[in-house]
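Novice: got a predicted model here, sequence first, then my questions.
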Amino acid sequence: MGTQHVHAGWDAQDPHGSIVPPIHASTAYAHATHADLRDLFARRREGFAYARSGNPTTRVLEERVAALEGGAAALAVASGQAATTIALCALLAPGTHLVASERLYGGTTEFLTDTLADLGVEITTVDPWDLTAWERAIRPETRAVLVESLANPGCEAVDLDAISAIAHARDVAVVVDSTLATPALYRPGDHGADVVVHSATKYLSGHGAAMAGVIVDTGRFDPRRCPERWPRLTEASARFGVVFADERGPGCTPLLAYARAKYVTDFGATLPAASAHAVLQGIETLDLRMARISATAADLADWLGSQAQVARVNHPSAPGRPDARIIARDFPRGTAGVFSIDLSGGEAAAEAFCDALELCTIAVNIGDVRTLACHPATTTHSHLPPARRAVCGAGDGTVRLSIGLEDVEDLRADLARGLAAASGISALAA
């Protein structure tokens, strides 16, 4: 796979032989004749007209991520949140139903329970490890299920093979946010996923310098199998004059053709060419970064588990995890660098811990080459009710860590500094 990280989607094919995909910083694209541009808008030919719906640089990114995921095609958008929003809007309509894991990133949970609910979609959340709960939650109007391959912030894995089998038996699409795992560690399509979304802002970019999102169609989703469930794809579109289920070809699937034509265009969720270029450069080292980061995170998680100030380590390697079997089976290459610790002493201890850090940066991003720390309960999950925060693994004393590429001994020393500060607060509370 390392070869695809560097070469997929590009073969020095521009007129100048550039070995690095160039940044196409143009808002519009010229055409030789009126008929050429007319046919492009009529969806009778491929090409670029206006950068709001795509450009040659983002096309390379789409092809590369699709190749890494083993998918049929991909669609690059402005952010990870845009990727989740557009993927779900393309699958769900007013009056339909979504079943989602209880353990999701806070921003995703807010979108589901607030904005998506405003659009007339009903949401049911379930314990991701309770397969009976998944079976019971799916009903005739359910169109999709949503999980994270590794959940944020506790890095919990799900039995995607089993969940996919349950969903597909009821003709329900499986959507997986695989931001934390990345295709370097795990490919959801190999375990039944129909759609994979990434916040490419995180590990794919890897350097905290660009925002982007990617939607991958793994090739499993066929709206023609149950046309009555997906009328927006299988019936003629009054607006576009086509049946999207008929749109297939290189870099195109019915779902992504519809998503690009309608939602990327209408929402204006355009990925700038410069951001696509930054993500492409990040992907070139993804395989190497994920191996190093995963190993460092596992080392630090093991050490943190032996520290008196830490009540619990939420890392896949921690003893007694209910997902241990899944991790051993599905993640032989590691589980990335995001995990959390629960400190005795609640928010005050978490605040003292974070403020004492000198090498680690207090920030809400993840997947950076720099190690980052934050308190989810007052940041990424702060707008959720306390009970919902607790279910997501964002307790009062929880600190999320995103391990970077620093030397493990330097990180251990810095985390020890934070633990010492938290210990003083815990002693006062006692």
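Specialist: Received it, and whenever you're ready, just let me know what you need. Fair warning: this is a prediction, and the values are worked out from it, not measured in the lab. Numbering: from 1, shown residues only.
Novice: rest of the way, CA atoms for contacts and neighbours
Specialist: Noted.
Novice: now do the contacts for Tyr50.
Specialist: Neighbouring residues of Tyr50 by Cα atoms under 8 Å, 6 or more residues apart in numbering: Thr27, Ala28, Tyr29.
Novice: skip the chain neighbours and tell me the closest residue to the last one.
Specialist: Okay, so that is Tyr29. Residue nearest to Tyr29 in three dimensions, not counting chain neighbours: Ala49, with 5.1 Å by Cα to Cα, 6 or more residues apart in numbering.
Novice: I'd say that neighbour and Leu37 touch.
Specialist: Yes. With contacts counted by Cα atoms under 8 Å, Ala49 reaches Leu37, the gap being 7.3 Å.
Novice: what residues are up against the residue nearest to Tyr29?
Specialist: Residues near Ala49 by Cα under 8 Å, 6+ apart: Ala28, Tyr29, Ala30, Leu37, Leu40.
Novice: wait, which of those is closest to Val195?
Specialist: Using Cα to Cα, Leu40 comes nearest to Val195 of these, at 26.6 Å.
Novice: for the closest one, helix, strand, or coil?
Specialist: helix (DSSP: H, G, I helix; E, B strand; the rest coil).
Novice: also this one, for the comparison:
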Amino acid sequence: MSDKKLGFDTLQVHAGTAPDPATGARQVPIYQTTAYAFKDAEHAARLFNLEEVGYIYSRLTNPTVMALANRIVALEGGVGGIACSSGHAAQIMALFPLMQPGCNIIASTRLYGGTLTQFSQTFKRFGWSAKFVDFDDLDAVRDAIDDDTRAVFCETIANPGGVITDLDAIGTISNDAGIPLIVDNTTATPYLCNPIKHGATLVVHSTTKYLTGNGTVTGGAVVDSGTFDWAASGKFPSLAAPEPAYHGLTFTETFGPMAYTFHSIAVGLRDLGMTMNPQAAHYTLMGIETLSLRMQKHVQNAREIATWLEGDARIEAVTYAGLPSSPYYDRVTRICPRGAGALFTVALKSGYEGCVETVSKMDLFSHVANLGDTRSLVIHPASTTHRQLTDAEQVKAGVGRNVLRLSIGIEDAADLIADLDQALS
């Protein structure tokens, strides 16, 4: 039975898993082990030489974690992928095989605040750099790419403003330049969007958010489309040149479309150690089983609440792309046909102090630095997630001083509206 022939609701329950061959257990077991016994010395040698696929040490691979990775790969329509310790780890893992000192990426200005900091500050320690560009300005994106560019990076539905990126246009620019497009699909999830269909080479996730859905564990994932020719330009020697640590093996020649995935395991996880633990993988696997049901409710609630907020006299602006008034409304049916997600910002006429007071008065909305939970969440980015940015940078990122970010949960919409109403009063 091919995963590609199954519907999304079936894949989210069955993909990447089968009854446990040892016990018949139907739910994926938690393989709480660090190491795996080899059949003999020859078997061990084949595994270490990448001549045979199997399990060596749980920093590299673990059956529970691999089941999760394979399920996400199936939902995204990729050929391979890995699960790792967090969304931030996934971003480093995604770029690690591509980058060298002196190389740069082209990144959208509309990114999660922590990502902006990782790209603008931490990357410098690796000798990498990021050029931040407004991805609505396609000419600017095209002009920013140079001989040292190794990737283009954006979010499907940008955190925090809920802006939907024109992945088709950005994918065309990246493809024309011979540069991989990396798309963070955390806030859309594969239920609302499959970036690979729109030209993405790699897809990254913070599985902490909607995929797990219950705020219990952190995790990340990287999915490879298998469509990019890593050997064509000579810019990706980690994948297309002989690897000294494996006796001159060339990943592209040996593994073909799976070259990126095998490199991420055999080199990335081996040396960076950004490993997901099997218990976290188990929680996320269980969360994914209800992803489509939850996302339908998230989107339904978000649309209703954003409409109510837009009509309230105390509100200056609402950024939800699912509103007909949004400049990104026309992208919903093309990029996210099942809905515009459940993350957006709202600007209060009462300013910075009004935001602080409103947050403190909410009952159902939890004031936390997370999103994608079944519970509705709120945060004031200017004083928390984006506080490291200047006022001008905050405005560019869409989180001015009078802006709240809302992550709409799956509670009754009427109750959430009542909570917002009393908090704004």
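Specialist: Yep, it's here. It should be emphasised that the depicted structure is a prediction, and the values quoted were computed from it without experimental measurement.
Novice: TM-score for these two?
Specialist: The pair, once superposed, lands on a TM-score of 0.96 when counted by TM-score structural alignment, normalised by the length of the second structure; 417 aligned residues with a Cα RMSD of 1.3 Å.
Novice: in the second structure, which helix has the most residues?
Specialist: Longest helix in the second structure, counting residues (DSSP state H): helix 291-310.
Novice: check which residues of it are buried.
Specialist: Across helix 291-310 of the second structure, burial judged by 16 or more other Cα atoms under 10 Å covers 291-292, 294-303, 305-307, 309-310.
Novice: tell me what it is packed against?
Specialist: Helices and strands touching helix 291-310 of the second structure, by 3 or more Cα pairs under 8 Å, 6 or more residues apart in numbering; DSSP states H and E, are helix 8-14, helix 189-192, strand 315-318, helix 413-424.
Novice: just list the residues touching Arg405 of the second structure, thanks.
Specialist: Applying Cα under 8 Å, 6+ apart to Arg405 of the second structure gives the contacts Pro160, Gly161, Leu343, Phe344, Thr345, Val346, Val378, Ile379, His380, Pro381.
Novice: same check, this time on Pro183 of the first structure
Specialist: Neighbouring residues of Pro183 of the first structure by Cα under 8 Å, 6+ apart: Leu68, Glu69.
Novice: one more time with 10 Å
Specialist: When contacts are counted by Cα atoms under 10 Å, 6 or more residues apart in numbering, Pro183 of the first structure touches 1, 5, 65-70, 189, 198, 204, 286-287, 290.
Novice: how near is the counterpart of it in the second structure to His205 of the second structure?
Specialist: In the second structure, the residue matched to Pro183 of the first structure (TM-score structural alignment) is Pro190. Pro190 of the second structure sits 10 Å away from His205 of the second structure, going by Cα to Cα, to the nearest Å.
Novice: now Val141 of the second structure
Specialist: Val141 of the second structure sits 23 Å away from His205 of the second structure, going by Cα to Cα.
Novice: surely Val20 of the first structure touches Ala8?
Specialist: No. Contact between Val20 of the first structure and Ala8 fails when scored by Cα atoms under 10 Å: they sit 11.6 Å apart.
Novice: which one's more surrounded, the two?
Specialist: Between Val20 of the first structure and Ala8, counted using other Cα atoms under 10 Å, Ala8 has the larger neighbour count: 20 against 15.
Novice: for the more buried one, which non-adjacent residue is closest in space?
Specialist: Once flanking residues are discounted, Ala8 of the first structure sits nearest to Arg64: 4.7 Å by Cα to Cα, 6+ apart.
Novice: helix, strand, or coil at Ala76 of the first structure?
Specialist: Three-state assignment for Ala76 of the first structure (three-state DSSP): strand.
Novice: so what corresponds to it in the second structure?
Specialist: So, by TM-score structural alignment, Ala76 of the first structure is matched to Ala83.
Novice: show me what contacts the closest residue in space to its match that isn't next to it in sequence?
Specialist: Distance criterion Cα to Cα, 6+ apart; nearest residue to Ala83 of the second structure, sequence neighbours excluded, is Ala221 at 4.2 Å. Residues in contact with Ala221 of the second structure, defined by Cα under 10 Å, 6+ apart, are 68-69, 72-73, 81-91, 93-94, 184, 186, 203-208, 276.
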